[in-house]
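[1] Fold the following for me, if possible:
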Amino acid sequence: MAKSEGKQSTPARNTTKSGRRALWLAVGAAVMWLLVGSWAGPLAGSLSDVQENDNATFLPSSAESTIVSEEQEFFATNSAIPILAVITHPDRSPLTAADQGAITEFLAEVPKLSLADGSRVGEYLESEQLFPLPSEDGKALLVNISVNSDRGAERIEDGEFAFAEITNTIRDYAVSFDTLQINVTGPGGFLADLIKVFGAIDGALLLATAVVVAIILIFVYRSPVLWLIPLISAGFALAVASGIVYVLADNGVLVLNGQSQGILTVLVFGAGTDYSLLLVSRYREELHKYSIHTDAIGAAIKGVRAPIIASSATTSIGLMCLLLSELNSNKSTGPVSAVGVIAAMLIMLTFLPALLTFPSFTLPILAFLVPAVVGFLLGLVTDAPLAPFAMVGGIAALTTVIMWIVFGVIRVYSESGGPFSRERFPAGRWAFWPKVPRLGEPDNKLTGVWSKLSGLVGRKPRVTWVSTALVLLVFAGFSTTLNANGVATSESFTNGEEIDSVIGQKVLVDHFPGGLGSETIVTANQGSSDQVLSKIAATPGVADTVPYVNPSTGDPTTVDGRVLFSVTLQSPSDSAQAEAVIGNLRTSFESIPDAQARVGGPTAVAFDINEANLRDRNVIIPTVLIVILIILIILLRAFNAPIILVGTVLLSYFATLGACAIAFNYIFDFPGADPSFPLFAFVFLVALGVDYNIFLLTRVREEALLLGTRQGILKGLTVTGRVITSAGIVLAATFLVLAVLPLVSLRQIGFAVALGVLIDAFIVRTTLVPALAYDIGKKVWWPSSLSKKDVFN
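    From the prediction side, this is the model:
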């Protein structure tokens, strides 16, 4: 694109035919996205309504625990969700006859308790007759409140799952007993607590992410207006992505859980802001070269379009590799995240340029949008009346509009060069105020700290990349100490001392076999039942075994030649010890193949999920590497550079795992990590980490065509340094926001991605890659023409 001519050092008024066409295109893009946003916004607000957080729904139909669950349906009309109430004295003294009245009242009143829609708890139970089971030490009673699984999954009036509402209602009633401590735990209790935590994603996580991004953008841009434009664009991208995901989840195309929804929020804000930083930086650079701002935005889009599209494609395709997972939860995270990245890319290449291109009347538009957006966020996190805020927002918006009108009139009649003249607030440049980029002014990016750093890389490239690689290798060595063998459900909350289900589980284990109420299920052929019972009894960790009996006759039930046994384990059902028993049972049954014995139940579900995670690591990680390598080869039209990039990102990944192992073991004192942690960390770190190398190398290749490879590397590092490190800070900060949720798994993912992104942005991309490429020279582009000689256009 030819640069616009003009003798003035200030931008000319946009009156060209191409400029008017660009303005109309901007208006069209803005209107289109506003229409899409008006459709997606209401759906985004209901996204948590289509979540599924039950572990059993994550497994494929071929999993052994899934097959057992299907067999159970033939033995009983309905399966149940056990909610366990553990009754003790607060001081753990023995229960006495004096407590009988309160206990009897509790057992009788629980089925009569009213829910939000006016229905009774008893309408959802398998039986309204509740029976207490005393502990051997006489200090506790266990009450199994079995909720019909079909009725429990219904949504009641306030949108809550029935079993979660039942759990919370029982807890509210339990606190009325002054002399007893009643804790509600079991699978139903834990699931209700998880739903409560994930329900906070709509509000707390979104608000925290927006605030963090806003603070960083204000610091980066140092402008009272410019930070709002990328932030509003990112919010729009999230609304569009959430609307699409809602439609897909509501129609059963994918399974949405709380984890994937949380990742969607931070990923859209992080990736979207990264793309906006790249575009705005390039736009500022082009405004020093073009007098007409629409020409500058066109040149900026042309310059960043390829790396942004390549970045989003790399990230999206890498995330879509999660479709190869055996777990529905992992499968959903891939498409959900990919939708978010693509929405962010489209918004930042269309809606954001439109806002940047608009004249200064965008300011009053923002004055109306900002109160609306903030009001929407407050509406998600508080029940307080928003009328006062709306009044203040309306007054602020009206004041801004009046000031804009006055400002516009003064501007029209202002003398050239005056304080309100077009030269001070030119079209397409006003958002950068007070540091408005002018035509012909030197770009300070070429003389700042990044220029000095690139000079250091150019003087001592080998020392730079070797020393950097050695430091990363040291941290990578600690990756072998990472404990990713799973975390018990009772240990998955960071605030477990405040979670009733966690407290209740600890009380239960103190007085009963840990697996009581969450029994393991074994099915087998009737002819081999004695052998199966013998194997179960001989397996360490089993507390008790009973056959499933006909409720009417009391005789063991046989269905199509199959029998079912309920096995109580000694260890808590969510513990690693209990999962080990599952593995031992399945191994022991292999010696009696005619029995076709299978093991299911909550503990077996967790065991199968862990096994699937191990399988997914071995399949998905190599696939992601191959896919990303192919994309980089196509993008850079070379073999050596892509191999170097993938190698450095792998080194960064293992260094991050090593640093995480140190932090998890010695700083945060986490009990361990979920088996899916290394996989998620890899997918996000590799897919997102390679972005910065794409941003760098595409600019380096562009400059290499003009200056030669080595000088192109230094120029590319200089001009991209600030924007890429700023993007790294934004992305790291958004993922670190996951720490607001009291779940170990999300905090670990957030910490790992944040740390890995910072390593990529500040170490790998800043020193390792440019120094290594500089040391190799033009051969880095082999086998393209740039590898044979430096070509100058």
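
[2] Going by C-alpha atoms from here, please, whenever you check contacts or count neighbours.
    OK.

[3] On the three-state scheme, Arg92 is what?
    When classified by DSSP: H, G, I helix; E, B strand; the rest coil, Arg92 comes out as coil.

[4] Excluding chain neighbours, what is closest to it?
    Lys139 (6.3 Å; CA to CA, 6 or more residues apart in numbering).

[5] To compare with the earlier structure, here is another sequence to fold:
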Amino acid sequence: MKKLGAFISGKSGRWIILAAWIVLALVLNLTLPQANSQEDEQAETFLNDTNSEEAARIIEEEFSDNSGLPALLTWYQEDGLTDEDLQSIQQFSADLQEADIEAATVTPFQDIPLPALKEQLSDDGTTLVMPILFDNGTATDTVEAGLKKIQDTANDAFTQNPFEQDLNSGDLLVRATGPAGISVDAVGLFSQGDTTLLFGTVLIVLIFLLVIYRSPILALVPLIGVGFAYLVISPILGALGKAELISFDSQGLAIMTVLLFGAGTDYCLFLITRFRENLWELKSKKTAIVRSLSSASGAIAMSGLTVIVAMLVLLVADYGSINRFAIPFGIAIFIMLLASLTLVPALLTIIGRASFFPFIPRTEDMQEQRAKEKGKPVRTKKPQNKIGNSVGRLVIRHPWKIAIATIVVLGILAGISSRITYTYDTLSSFPDDMPSKEGFEILTDHVNAGELAPVSVITETDDPEAVRAALEELPYAATVMDPEQSESNDQLIRIQLELDENPYSNEAMAHIPDIKEAVSDTTGNADSVWIGGQTAEQYDTQQVTKHDEKWIIPIVIGFITLLLLTYLRSVTATIYLVATVLLSFFSALGLGWLILHYGFGVEAIQGFIPLYAFVFIVALGEDYNIFMISSIWKRSKTMPLKQAIADGVAHTGGVITSAGLILAATFAVLTTLPIQILVHFGTITAIGVLLDTFLVRPFLVPAITAILGKWAFWPWKKRIQQTEENEQKAHG
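    Sure thing, here's the model as predicted:
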């Protein structure tokens, strides 16, 4: 790092580094596609076969006449659908037949006699469902284009477009719901948030940097570094996506943007802080940047490596969206590390002390010289972290009290995490005014919610009616359809079952094993029973996610433990550093649930959020521990351990607090989006970062270090010996 620092700080080196990043960004952006142009919203949900996927495959192959992705056009008239309304709907159906919507089959309502059509109304006569079936495997953008064409066609069939009428208007209205409508709305929500999230994240980082450092130039340096990293990352991911080497969706890119700006700014601040400290002591900015890179690069590289390893462990996941985080996120952090260790120091070298304008750090000699030139009295000054000094002294005076108090507080919050209710209901993450959610509410209130997504039961049997009878006996079965015969296998049948409740709810998912057991008992062969549909897919999501948690969490902990052990060479420190960050994770879950549930009325959070949050909170939280412990370790070589702890807390307090606030703020930007899964994830992750920043790092970790004393270094005998010698010198 000294050699790298010497090159970067050289007269030509700094410009070579800057030019290299500019050329790299230009070439990549001019020759490769952007990441958002290669988003794959149709990527596999499960990487290994599940029962519901097997069911979907069988349906497509053996029941192709009645398979596909349904869009349910839910018609509603508050005062009841009149004959005139129904005739208009029939004319609309005829118009859709002529519109030739790609990959869609429209139910020919115009061929149904009016009396027969009336029989399909809800009991109160207010609601009618018109199914439109899109072919299996149809891309989401094709479905979206089809639904848009359907809405445009309504302009000709109706005086007022029913798609645009408000729910409380009292006029005839329609909403597109069902699996097709829900998938289109989900993609639309994430794509709408891309630009908002990027600008919101940049703005919040800029504001925090301006407030913390009060320097307009310095506030731009980290953003330039992260910005160049982003310009390099996006086309690289786009090229890999186009080559089908990796896949990612809009949700993954949204979270990656937050991670990049939050973690990237942190790495820049670690270096900037060391640079400013050295400028107070060194006249040469070249020497200052070399020393800064030498002292900060280890902690920065270790912090980044921890995050990269944690992200790559996600490759173990069987759940697609979790697995797809691994490579893009790992690449993003790796490139950000390169930028923070090359581009950012080059910028600091070019700008020099002016980076910190108007609060420019100068050595005592420089301050004296400047005062003489202005004819003013000499007042040498160097900023002191009074709060950090106070916290450091408090920790070494009362380590037991502080350790016990923080553990009790965090332990209580962690205990609350066991009371969290989880959901896999996609609709629950939508804003109330989304068309698919409004359509679902109409179905729930006036028809049967199970009609939104029927359960498909597939089995091999020579007595289809016995299977149907077994399904009709289930207390939660609202409607059981007639058995459908396979196109190539006389023994294979499909029976569609409408539940009497929300098919996306936890209660509905809990019925899937019972449905399979009821059919298995009837046929006598559990291996030839497949359950398909959205409810079954959510049940498999729940099971696969739980399986992933059982593997990923221990592996992440194991790798982080190994990295810490390699870096610190202390078994004791490694154990309590890992333990404290785990405690902060569970505490974040508990506090996040209190805020979301009791503060905002959230009934349940998405089931895969704990795994998402775990990887980010544990990996990013360990960054701050590494940075602080590195400072304590370094000081313990030359001073008594207690003094090293106090100085280490004071020395790192400002930068870690600043970095933690910025990182938490970037994740909090997710809460401004109209997507509940990101709101919940952003809230819990931001809380985890804040707990690490204001409780674990300044109080719990140094308190435990003070309690353990020299044994915090065990089994590194050399450092224990140095500590003992420093203690002896301190006591004469």
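
[6] follow-up on the earlier one: tell me which residues touch the residue nearest to Arg92 of the first structure, please.
    Residues near Lys139 of the first structure by CA atoms under 8 Å, 6 or more residues apart in numbering: 88-89, 92-95, 511.

[7] May I see those organised as a markdown table, with neighbour count and distance to His288 of the first structure added?
    Shown next, in a markdown table, are these (neighbours: other CA atoms under 10 Å; distance: CA to CA, whole Å):
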| residue | neighbour count | distance to His288 of the first structure |
| --- | --- | --- |
| Thr88 | 24 | 74 |
| His89 | 17 | 75 |
| Arg92 | 14 | 75 |
| Ser93 | 12 | 79 |
| Pro94 | 11 | 81 |
| Leu95 | 18 | 81 |
| His511 | 19 | 75 |
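
[8] I'd like the next helix or strand past the helix or strand harbouring Leu661 of the second structure.
    Element membership for Leu661 of the second structure (DSSP states H and E) is helix 641-668. For helix 641-668 of the second structure, the succeeding helix or strand toward the C-terminus, using DSSP H and E, is helix 676-691.

[9] Where in the first structure does that next one align, residue-wise?
    Alignment of helix 676-691 of the second structure against the first structure: residues 744-759, by TM-score structural alignment.

[10] Return the list of helices and strands in contact with the lengthiest helix in the first structure.
    Counting by DSSP state H, the longest helix found in the first structure is helix 602-636. Judged by 3 or more CA pairs under 8 Å, 6 or more residues apart in numbering; DSSP states H and E, helix 602-636 of the first structure is in contact with helix 64-75, helix 293-320, strand 520-525, helix 576-589, helix 640-666, helix 677-707.

[11] if you set the cut-off to 10 Å instead, what comes out?
    Counting by 3 or more CA pairs under 10 Å, 6 or more residues apart in numbering; DSSP states H and E, the packing neighbours recorded for helix 602-636 of the first structure are helix 64-75, helix 293-320, strand 520-525, helix 576-589, strand 598-600, helix 640-666, helix 677-707.

[12] check the fit of the shortest one onto the second structure and give the mean distance.
    It stands for strand 598-600 of the first structure. Strand 598-600 of the first structure, aligned to the second structure and superposed, deviates on average by 0.8 Å (mean CA distance after the TM-score superposition for the first structure).

[13] Next: the second one.
    With both structures laid over each other, helix 293-320 of the first structure and its partner residues in the second structure are 0.9 Å apart on average (mean CA distance after the TM-score superposition for the first structure).

[14] likewise the first one?
    On superposition with the second structure, the average gap between helix 64-75 of the first structure and its aligned counterparts reaches 1.2 Å (mean CA distance after the TM-score superposition for the first structure).

[15] whereabouts in the second structure does that helix align?
    Aligning helix 64-75 of the first structure against the second structure (TM-score structural alignment) gives residues 51-62.

[16] which residue in the second structure lines up with Ala214 of the first structure?
    Aligned partner of Ala214 of the first structure by TM-score structural alignment: Leu206.

[17] Look up how far Ser505 of the second structure lies from that match.
    For Leu206 of the second structure, the distance to Ser505 of the second structure (CA to CA, to the nearest Å) stands at 41 Å.

[18] and if you look at Gln165 of the second structure?
    Gln165 of the second structure sits 28 Å away from Ser505 of the second structure when distances are taken as CA to CA.

[19] From Gly411 of the second structure, how far off is Ile404 of the second structure?
    Using CA to CA, we find Ile404 of the second structure at a distance of 10 Å from Gly411 of the second structure.

[20] still on that earlier bit, mind listing what's buried along the longest helix of the first structure?
    602-610, 612-614, 616-617, 620-621, 623-625, 628-629, 631-632, 635-636 (16 or more other CA atoms under 10 Å).

[21] For the closest residue to Met130 of the second structure other than its chain neighbours, give me its contacts.
    Nearest residue to Met130 of the second structure in three dimensions, chain neighbours excluded: Leu73, at 4.9 Å (CA to CA, 6+ apart). For Leu73 of the second structure, the contacting residues are 128-132, 147, 150, 163, 173-178, 181, 436, 439, by CA atoms under 10 Å, 6 or more residues apart in numbering.
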